[in-house]
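J.: Here's a sequence, model it:
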Amino acid sequence: MESIMDTDKNIFPNRLKELRKSAKLTQQQLSSELNIKQGTYSRWERGLLEPNIAQITDIAIFFKVSVDYLTGKRDKEYSTIPALNHEPISVAESSKIADYVISSIFTALSSAKEKGISEQTMVALLSELGFEKEAQTTLIEQLYETGALKQPKEQ
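T.: Take a look at the predicted model:
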């Protein structure tokens, strides 16, 4: 698995610091919000320690950015890309956006599973997001099938 620190520019630590400063938060305030030790957060910002995927997801949610933006896989957030006079977008661009949304949902559900959120709660969240029952079932089944989320064996 590729490390988020495997970049020449240390994008993740730089973006983390930039987001914190733009929110006018100290390291102590942000670490408190994220329920981690200030020293741990400081090491993330300096590129000395790498957070796990659940922590990265928590940071992305806190700052309302995507994991891809936070880790440098995308240079801009979709919300910062200006609309092009409401011209229709291409099928390829629509597909890219759909893939991005699905990837974000998979990441969020994986993080939820790691934190002990039940499958029933995840289905309820998908319902609140407007997913049809069939789509909810399909998405949850795909997540468990692919190994992204392993169901615990019942005894």
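
J.: going forward, measure contacts between C-alpha atoms and count neighbours the same way
T.: Noted.

J.: Assign a three-state SS to K73, would you?
T.: coil (DSSP: H, G, I helix; E, B strand; the rest coil).

J.: That one and L139: what is the separation?
T.: K73 sits 24 Å away from L139, going by C-alpha to C-alpha, to the nearest Å.

J.: Second input sequence below; structure requested for side-by-side comparison:
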Amino acid sequence: MESFSERLIHLRHSNNLTRKQVRESLDINESTYSRWENGTRTPDNETIVRFANFFKVTPMYMLGISHLRNGEEYLLDVLENIESDDTAEGLKAKAGLAEYRKNYI
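T.: This is a model prediction of the structure:
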């Protein structure tokens, strides 16, 4: 399980952002941000939500609790797990997943 600091660094890198760009966008001072990336401190819940909104992920992902980055990934994960179900509910889920993929992916 990744820590908050590992997720923060990963998200910053994957968005091609510098520490300064993230700090300035969220109005965070340099030493505080540095402690968060170094893993010596963890921000409060409000700040975690600000980071999650900034990077368009869930707070659970930011904290390393979930491997799913956002609601869309959660929906796809659930639907893909139901795909192998041949019950009426499973068939409805398959149709929904096909429709979702056709329209959004």
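
J.: Residue in structure 1 paired with L26 of structure 2?
T.: Matched to structure 1 by TM-score structural alignment, L26 of structure 2 sits across from L34.

J.: which residues touch its match?
T.: Applying C-alpha atoms under 8 Å, 6 or more residues apart in numbering, we find L34 of structure 1 in contact with 58-59.

J.: quick one on the thing from earlier: compare K73 and L139 of structure 1 (neighbour count), which wins?
T.: Counted by other C-alpha atoms under 10 Å, K73 of structure 1 and L139 do not tie: L139 has more neighbours, with 19 against 13.

J.: neighbouring contacts of stretch 45-52 of structure 2?
T.: 26, 58-59, 61-63.

J.: hmm, try it at 6 Å
T.: The contact list for stretch 45-52 of structure 2 (C-alpha atoms under 6 Å, 6 or more residues apart in numbering) reads 58-59.

J.: Quick check: that stretch compared with structure 1, mean distance?
T.: For stretch 45-52 of structure 2, the mean distance to aligned residues of structure 1 following superposition is 0.5 Å (mean C-alpha distance after the TM-score superposition for structure 1).

J.: whereabouts in structure 1 does that stretch align?
T.: Going by TM-score structural alignment, stretch 45-52 of structure 2 sits over residues 53-60 in structure 1.

J.: Which positions within that stretch qualify as buried?
T.: Buried positions in stretch 53-60 of structure 1, judged by neighbour count with 16 or more other C-alpha atoms under 10 Å: 54, 56-60.
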